[in-house]
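Chemist: Build me a model:
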Amino acid sequence: MAEEQKKEPRISTISSTFKLWLVAIIFFLTFFHLYAIYNYPQARIISNEVLLGLVLTLVGYLWIQELRDRERLQAINLALIKAQRQLEHAEIDTIAALILAEEAKDPYVRGHSKRVTRCAVELAQELGFSQEQRKTIERAGILHDIGKIGISDAILRKPDKLNEEEWTVIKKHPRRAAEILEPLRFLTKEKEMICHHHERFDGKGYPDGLKAEEIPLGARILAVVDTFDAMNSERPYRKSLAEDAITSELKSACGNQLDPGVVSAFLGLLKKKPSLWEREG
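Modeler: This is a model prediction of the structure:
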């Protein structure tokens, strides 16, 4: 800790008041010299060379200090940006820990968010996403089901088909997730992906009935890997599906529930990386 504090840049810039005094001195010397030349042309109170030397020295000193101050301020700004990012990571980690703790209570969804995140990041890389875009997908993946916090376990773990009232509650969770994350203003793109990861490619999804390209690409990626993990996991009412059955279901969902291009890329990825089939928790 002490070592980190030593590395932190210190604010030791020259005060603005002192700089103003130096400027005032330069102005005064110049004015005094011109006044003396005009009113006492024969008197040589201070030579032009000496005055020029003084003025250049003071101006040079101010210029050097200004450069040093700018470097210090840049270092301070970088330190503040680093601290802000650390705070953002801490906030996300705290929320993620809460989500994983909630999932751990249910053996059927334990590790779901981590698996969705892993598959989503791999798929984003397969689709040519930049490192920063993959980080956005990663954050959206781990947080995508936060809207389910607060929904009754009786609904979430119900072994039978949900009735209309229960289904209405479930359909609110993407919007609720965006509302929960609203105070975290740096998660703008993530909130958009999370809010729309249950939209359907044919426009029959929720919460806004977006279709095709209207749905953010990140949300379409989450939709594919979320659907995949649901079929690849056991539920109270069924066993996990076989690999052939999952592949067939994903293909059948192309164009109606899921984006055909994203599904195609994901199926290719599953062939290249069969470890994605493993249910790591």
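Chemist: CA atoms for contacts and neighbours, from now on please.
Modeler: Fine.
Chemist: now Gln74: how far from Leu80?
Modeler: As judged by C-alpha to C-alpha, to the nearest Å, Gln74 and Leu80 stand 10 Å apart.
Chemist: Would you do the same for the sequence below? I want to compare the two.
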Amino acid sequence: MIPPLRSTPSRSLALAYWRQKTARRAAARPSASNLLDILLDGYCVLDEEGRIQHTNPALESLLACPAHQLGGRLLLEFIEPSCQTDFLSLLELMKYSRSRIGPLEVEMKTAAGEPLAVFLTLAPSPNGGRELAQVLLRDVSQWRQVQNELVAVNLMLEQSFTDTLEGWAKALELRDYETHGHTQRVAEATVQLALEIGYRLEEVLNLRHGALLHDIGKMAISDTILLKPGPLNEAEWEIMRRHPVYAEQLLRQIDYLRPAIPIPYCHHEKWDGSGYPQGLKGEQIPLEARLFAVIDVYDALRSSRPYRPVPWSEERTLEHIRQQAGTHFDPEVVKAFLKMKNFD
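Modeler: Just a heads-up that it's a prediction; the model follows:
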């Protein structure tokens, strides 16, 4: 049988030390009210009417209003009219679900009327009674400002990049003045046709880039072939047919331009499989390249060239495109193009 422990001086001292240490820890542990005082986010409790009952220093700072002036005021007073319906809906949802709801981005204003953007979160009040909800408000005004600045910088970079692409296209046209303006015209017309068949506005950027760069591979073709006034022989045609491959090899090294590759690489493919450089057939050809092929041929026939000084008429050009549906062109794309031209 194990004898009971007897109190010894050393054991008494150890127990006293442990009680003292535990008491110090309890005294040092922050209370709920202390935590609210040091909380960086604004906090308040709303009663059943949506009036502010309790606040913390962060909320007073956020709304630029002392606690004695906040008490009893409707939180709705500080919320912009455009966001009040969303806030009330969130409050109702929290009330009936009895669960935490949010965060919701809300436009607010300070007591002085200064604009304020916050993430607002609601939770049921644990005290019950007339207290309906706890509200946490996180200031995101600086975050939004940074976000807006990043968007502005991104748009500026996007425009700079587009300007660079257009510069490349114009540099190519300088080698062959007979095609002056062709690149810009086909880029705009391709975007128009894409929107006609259902592309969304945000989807056409890569398509436009591809149209601008459709002949970039010709930078690798010598002037003796590119600018030859007469017909090309078979050997010269073999070299000329390599320009889509050169375009693909150039653009695939640039991450930003990889989505634009289908037009430069595939715009000489034909619906019946007789095109180049891969001999793709039907829907094997990317849709953007099928769109561009119609636009490219239309603009070429409507423009003067060394081998065709007099452009074709509008009627003759559109009839040619109609006749090439199912051989050179995707028949459905031709239908959409003729509808766009009011020639269906």
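Chemist: sec struct for the spatially most distant residue from the centre of the first structure, please.
Modeler: Most distant residue from the mean C-alpha position of the first structure: Gln42, 72.1 Å away (C-alpha atoms, centre = their mean). Assigned with DSSP: H, G, I helix; E, B strand; the rest coil, Gln42 of the first structure falls in the coil class.
Chemist: what's the answer for Val50 of the first structure, then?
Modeler: On the basis of three-state DSSP, Val50 of the first structure is classed as helix.
Chemist: And Ala97 of the first structure, by the same measure?
Modeler: helix.
Chemist: Tell me how many other residues surround the aligned partner of it in the second structure.
Modeler: Taking TM-score structural alignment, the alignment pairs Ala97 of the first structure with Gly167 from the second structure. Neighbours of Gly167 of the second structure under the rule other C-alpha atoms under 10 Å: 13.
Chemist: What of His196 of the first structure?
Modeler: What His196 of the first structure shows, counting by other C-alpha under 10 Å, is a neighbour count of 28.
Chemist: picking that back up, how close does the match of Ala97 of the first structure get to Thr190 of the second structure?
Modeler: 19 Å.
Chemist: How about Phe329 of the second structure?
Modeler: Phe329 of the second structure sits 14 Å away from Thr190 of the second structure, taking C-alpha to C-alpha as the criterion.
Chemist: So for those two, which residue has more residues nearby?
Modeler: Neighbour totals were compared for Phe329 of the second structure and Thr190, and Thr190 leads with 26 against 23 (other C-alpha under 10 Å).
Chemist: The helix or strand containing the more buried one vs the first structure, mean deviation?
Modeler: For Thr190 of the second structure, the element it lies in under DSSP states H and E is helix 182-196. Mean deviation of helix 182-196 of the second structure relative to the first structure after superposition (mean C-alpha distance after the TM-score superposition for the first structure): 1.2 Å.
Chemist: what's that helix in contact with?
Modeler: 169-170, 201, 204, 207-209, 211-212, 288, 291-292, 295-296, 299-300, 336-337, 340 (C-alpha atoms under 8 Å, 6 or more residues apart in numbering).
Chemist: In the first structure, which residues correspond to it?
Modeler: Under TM-score structural alignment, the match for helix 182-196 of the second structure is residues 112-126.
Chemist: one step back: got the contact list for the match of Ala97 of the first structure?
Modeler: Applying C-alpha under 8 Å, 6+ apart, no residues qualify as near Gly167 of the second structure.
Chemist: same thing but 10 Å
Modeler: By C-alpha atoms under 10 Å, 6 or more residues apart in numbering, Gly167 of the second structure lies in contact with 161, 173, 212.
Chemist: And the strands in the second structure, which stretches?
Modeler: Along the second structure, the segments classed as strands by DSSP state E run 42-47, 52-55, 101-109, 115-124, 131-139.
Chemist: Show the secondary-structure elements that the third one is packed against.
Modeler: Under the contact definition 3 or more C-alpha pairs under 10 Å, 6 or more residues apart in numbering; DSSP states H and E, strand 101-109 of the second structure sits against helix 57-63, helix 81-97, strand 115-124, strand 131-139.
Chemist: Determine which stretch of these is the most buried.
Modeler: A comparison of these by mean neighbour count, using mean count of other C-alpha atoms under 10 Å, puts strand 131-139 on top with a mean of 22.
Chemist: Tabulate the helices and strands packed on strand 101-109 of the second structure in TSV, adding columns for distance to Tyr276 of the second structure.
Modeler: As requested, these are exported to TSV (distance: least, C-alpha to C-alpha, whole Å):
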stretch	distance to Tyr276 of the second structure
helix 57-63	65
helix 81-97	57
strand 115-124	56
strand 131-139	58
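Chemist: right, and these - which one's nearest Ser31 of the second structure?
Modeler: Judged by C-alpha to C-alpha, the one of those that comes nearest to Ser31 of the second structure is helix 57-63, at 15.6 Å.
Chemist: Show me how far that closest one is from its chain's centre.
Modeler: How far helix 57-63 of the second structure lies from its chain's middle: 34 Å, per C-alpha atoms, centre = their mean, to the nearest Å.
Chemist: circling back: so what's the residue farthest from the centre of the first structure up against?
Modeler: Ala36.
Chemist: The first structure: which residue goes with Pro331 of the second structure?
Modeler: By TM-score structural alignment, Pro331 of the second structure lines up with Pro260.
Chemist: correct me, but Leu181 of the first structure touches Glu190?
Modeler: Yes. Contact criterion C-alpha atoms under 10 Å: Leu181 of the first structure and Glu190 qualify, at 9.2 Å.
Chemist: Need the overlap of contacts for these two.
Modeler: Leu143.
Chemist: before we move on, the earlier item: so for Gly275 of the second structure, which of the strands of the second structure sits nearest?
Modeler: strand 101-109 (53.7 Å).
Chemist: hang on, the earlier thing: among the contacts of helix 182-196 of the second structure, which ones are buried?
Modeler: 169-170, 204, 207-209, 211-212, 288, 291-292, 295-296, 299-300, 336-337 (16 or more other C-alpha atoms under 10 Å).
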